[in-house]
Structures are given as C-alpha cells and as structure tokens.
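1. Have a look; sequence and predicted model below, questions after that.
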Amino acid sequence: MARAGRGGQGLARVAVVVRAGAAPLWWLGVFATGTGVLAPGVTGRWIGVLAGAALFLVTAAVVAQARRGRYDALARGASRAGRYDVLQDRAVTVRAWRRGHRWWLLLAFAVAFGSSFAVPAAGGMLLAGAGAGLRLKAARLGRRERAGDALLWVRVDWLDGRGGNPVGKAVRGLRSTGVAAGDAAPGGARRRAAALV
C-alpha cells in the first residue's frame, strides 16, 4: 500500500481497480466452460452452451453498466491530486485486489464448475462474462480519461480491506492527475514503453 507524508494521501487508479478482476474472472470462466462442457449435464451440452452464451452477453452488459451514474458523478467532481499525494503502482493495486478477492474467485469457480453437471458450460460463461464486463467498464473509463486529459484516482484508505470498490459508500470523491502520471495508461492497462527513435 502506498504511504504518503506531509498530509498527502496514497492514491490508486480507479481504472486499475476496476480492471484487476477482469483477467482472473475471464480465465477462470474459460477454464470452467472448457471442463464443464465435457459433462452432459441435465439439460444436455447444446442447451447449456446456448444458455451460457445468453448469460455471457447479459452479464457482460450488466457489469459494464453497473453504477455508471456514480462513476460519472465522481469523475465530474474529481479534484486535482495534491503535491504530497503518493501514486500507487499498478502492480500493487492489482495484487491487493486479487489477494483480497482470492477466496471469492475460488468460490465462484467452484460454483461455475459444479453447475456444469446441471447446465454444461453456463456457469463458466457467466463468470467469463463478468470478466469481460469489467474490461469494458475499464475501457469506458479509459475513453473518459483520454477525453478529459486526466487520470482518475481514489484514496487507498477509502477502499475496503479487499482492495476495494472505487465508487463504494466510503468514497467521497476522486482525484485527478495528468495522463503521464503513474505507470498505467488510460483505462488501467500497462503503459507501453516509448518507442526508441
């Protein structure tokens, strides 16, 4: 966790927090789908895959749009980060989220895999849809950051102990910096090294 001095605050990128769960949810969902489709299930594979595809699309859309108004309101009211605020590295933010949610991720995978014995592949595709939705949400934040020429940050101490919800009840406002700040690009992806000339 980033530490700040002289009245500054540790700040984590909002888009990185959002994006942190996308990859594990996606890959756990893909694995659960691949292994789950091997079981014939109660409904049969074909119905399971069709149901899973519908769940994937619905879940991705719901997760991508969840709390959109709250994100927009906090982004509009973001204040400039202070001189003594400390920007948390992308890897630290991702690690904190994944460590805090590891048991939930394992439970979600177990449920998705177990559900394949009833409806093959559906649970895994739902899980993958949640991961895709988080990636879409982060991409939308990235477009907003580029359009506003400012990155969005949240105070680390306002995130819960699991690495948190960047727009949770404890979050009373966001901070902003220029787009060159920190080690993550708009949207929360790793910042690409500048090309050598």
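-> It's in.
2. hey, let's count contacts and neighbours off CA atoms from now on
-> Fine.
3. Can I take it that L152 is in a strand?
-> Yes: assessed with DSSP: H, G, I helix; E, B strand; the rest coil, L152 lies in a strand.
4. Based on its surroundings, how many neighbours for it?
-> 30 (other C-alpha atoms under 10 Å).
5. Show the contacting residues for it.
-> Shown in contact with L152 (C-alpha atoms under 8 Å, 6 or more residues apart in numbering): 13-15, 75, 78, 145, 174-177.
6. Take this one as well and set it beside the first:
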Amino acid sequence: MGRGAYALARVAVVVRAPAGPLWWLGVLSAGVGVLVPGLTGRRIGVLAGAALFIVAACVAFAARRRRYAELALGASRAGRSVILQDRAVTIRNWRRNRRWWLAAAFLAAVAVSFVVPAAAGMAMAGLGVGLWAKALWLGGLERAGEVLLWVRTDSARGSAAGKPVRGYLTTGLSAGDAAPGGSKRVRAGARG
C-alpha cells in the first residue's frame, strides 16, 4: 500500500455518511410532496413512492456488495505509520464535498412532487435506508473477521469500493472511534 504516513477512513463510515442526509432530505421532500396534489394525485404518488422506496433501498444495499466483500477478504494489516481519521471528520468531509449535490437532489425531489407527489422523496429516503443497511452488513463482516476495515482517504473520494481503491487495511476492533458498522462507539463509562 506504500510507505510513509497516510490517512485511513473507516469503510463503514464512508458508506454510512450519505445515509442520514438522504433519509432526512427524502422524508422532508416527501412531506412537502404530500402537500401538493400533483398531476397523478396524492394516492398514486404515495403508492409509487412506497414502491420506489423499496426498490431504492434494495439497489443501494446490493450495489457493489461483491466488490466490498472481495476487498474485505483481501485486506492487509495496517502499519504503525497510518493516521486513523475520526468518524466525525469522515462524515463532515463527505457531506461538505457533496452539499450542493444533496441540495440539488432535494430540490429535484420537491419539483417532481408537482407531477408525482412524494415519490422522489421516498426514493431518496430509500437510498438512505439501503446505505445504512449496507453499513450494518459491513459491520457484520468486521465482527466475523474480528477486524475493522479501513480505506485510504485519497483513493476513497468517490466510493469506498471504487476503481481507485486497490485494497483495504485492517486494525483491531478497538481502533478508532467508530464501532463495527460505522456507528458511534459507546464507551463503557458512558452508560448510565
């Protein structure tokens, strides 16, 4: 993977980063869409949206799963010189780099509501759910292998399983500040 110090981001966190914005922007745009009668009517729009929600969630969950599994299977141990990026930094960087894309997707979903109410917003929310489920699936891979999966930040700008990604690196389960699956790690002293 190269010599010298370089930054690593958690694979599950990179996958999970868009899930929250897509879910909340989708729910918001679907809510706005329900207020608009649209050309097809609310009932047809909501039924179409429910179907699109399921399809989008399944597509987001299934996309590139084989590639993720292959990269996880071929992962090598991270060296001592790596810098483990915090969960919050990974999420902030992803959202900052795509904020205009998210805003455009939200506006497009609201605009589509004038034709098919709520459908595009529900599809966005489905994408968020599918990505969240994929992060949980990655967490299952991490628990099964008793390692955390990391990817170099310079190669994971588009996707954690894109062509520039040549391989994953692993650390022990206690490394970093995110639990398997990319959620916030609950510290033992934080429980009431």
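-> Everything's here; your move. This is a predicted model, so every value here is computed, not measured.
7. re the thing from before, what about the contacts of L152 of structure 1, which one has the most neighbours?
-> R13 (31 neighbours).
8. what about the strands in structure 1?
-> Using DSSP state E, the strands of structure 1 run over 10-13, 79-80, 86-87, 151-155, 175-177.
9. quick one on the thing from earlier: pick the one among the contacts of L152 of structure 1 closest to A51 of structure 1.
-> A15 (30.4 Å; C-alpha to C-alpha).
10. Which single helix of structure 2 contains the most residues?
-> When structure 2 is parsed with DSSP state H, its longest helix is helix 119-145.
11. which residues of structure 2 fall in helices?
-> 11-16, 19-35, 42-62, 65-73, 87-97, 99-112, 119-145.
12. Buried deepest among the ones you listed, which one?
-> Highest mean neighbour count of these: helix 11-16, a mean of 27 (counted as mean count of other C-alpha atoms under 10 Å).
13. list the helices and strands that one packs on?
-> helix 87-97, helix 119-145, strand 148-152 (3 or more C-alpha pairs under 8 Å, 6 or more residues apart in numbering; DSSP states H and E).
14. Export the ones you listed to JSON lines and append columns for distance to R66 of structure 2.
-> Listed next are the helices and strands packed on helix 11-16 of structure 2 as JSON lines, based on distance: least, C-alpha to C-alpha, whole Å:
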{"stretch": "helix 87-97", "distance to R66 of structure 2": "23"}
{"stretch": "helix 119-145", "distance to R66 of structure 2": "12"}
{"stretch": "strand 148-152", "distance to R66 of structure 2": "15"}
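15. so which of the ones you listed gets nearest A48 of structure 2?
-> Nearest of the helices and strands packed on helix 11-16 of structure 2 (C-alpha to C-alpha): helix 119-145, 5.8 Å.
16. what's the average per-residue distance for the closest one once overlaid on structure 1?
-> Overlaying structure 1 shows helix 119-145 of structure 2 at a mean distance of 0.5 Å from the equivalent residues (mean C-alpha distance after the TM-score superposition for structure 1).
17. Same check on stretch 20-34 of structure 2?
-> Mean deviation for stretch 20-34 of structure 2: 0.4 Å (mean C-alpha distance after the TM-score superposition for structure 1).
18. now stretch 43-56 of structure 2: how far from the chain's centre is it?
-> 21 Å (C-alpha atoms, centre = their mean, to the nearest Å).
19. so which of the strands of structure 1 gets nearest G123 of structure 1?
-> That would be strand 10-13 among the strands of structure 1, by C-alpha to C-alpha, at 30.3 Å.
20. so the closest one aligns onto which residues of structure 2?
-> Using TM-score structural alignment, strand 10-13 of structure 1 corresponds to residues 7-10 of structure 2.
21. Same question for the matching stretch: list its buried residues.
-> By neighbour count on 16 or more other C-alpha atoms under 10 Å, the buried set for stretch 7-10 of structure 2 is 8-10.
22. want to throw these into JSON lines with distance to R43 of structure 2?
-> Shown next, in JSON lines, are these (distance: C-alpha to C-alpha, whole Å):
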{"residue": "L8", "distance to R43 of structure 2": "47"}
{"residue": "A9", "distance to R43 of structure 2": "43"}
{"residue": "R10", "distance to R43 of structure 2": "41"}
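23. Looking at those, which is nearest V36 of structure 2?
-> R10 (40.5 Å).
24. ok, now which ones touch that closest one?
-> Here R10 of structure 2 is in contact with 85, 87, 90, 148-151, 182 (criterion: C-alpha under 8 Å, 6+ apart).
25. Equivalent analysis for L127 of structure 1, please.
-> 25-26, 28-29, 56, 108-109, 112.
26. Closest one to W97 of structure 1 out of those residues, please.
-> L25 (12.5 Å).
27. With that, I have no additional questions.
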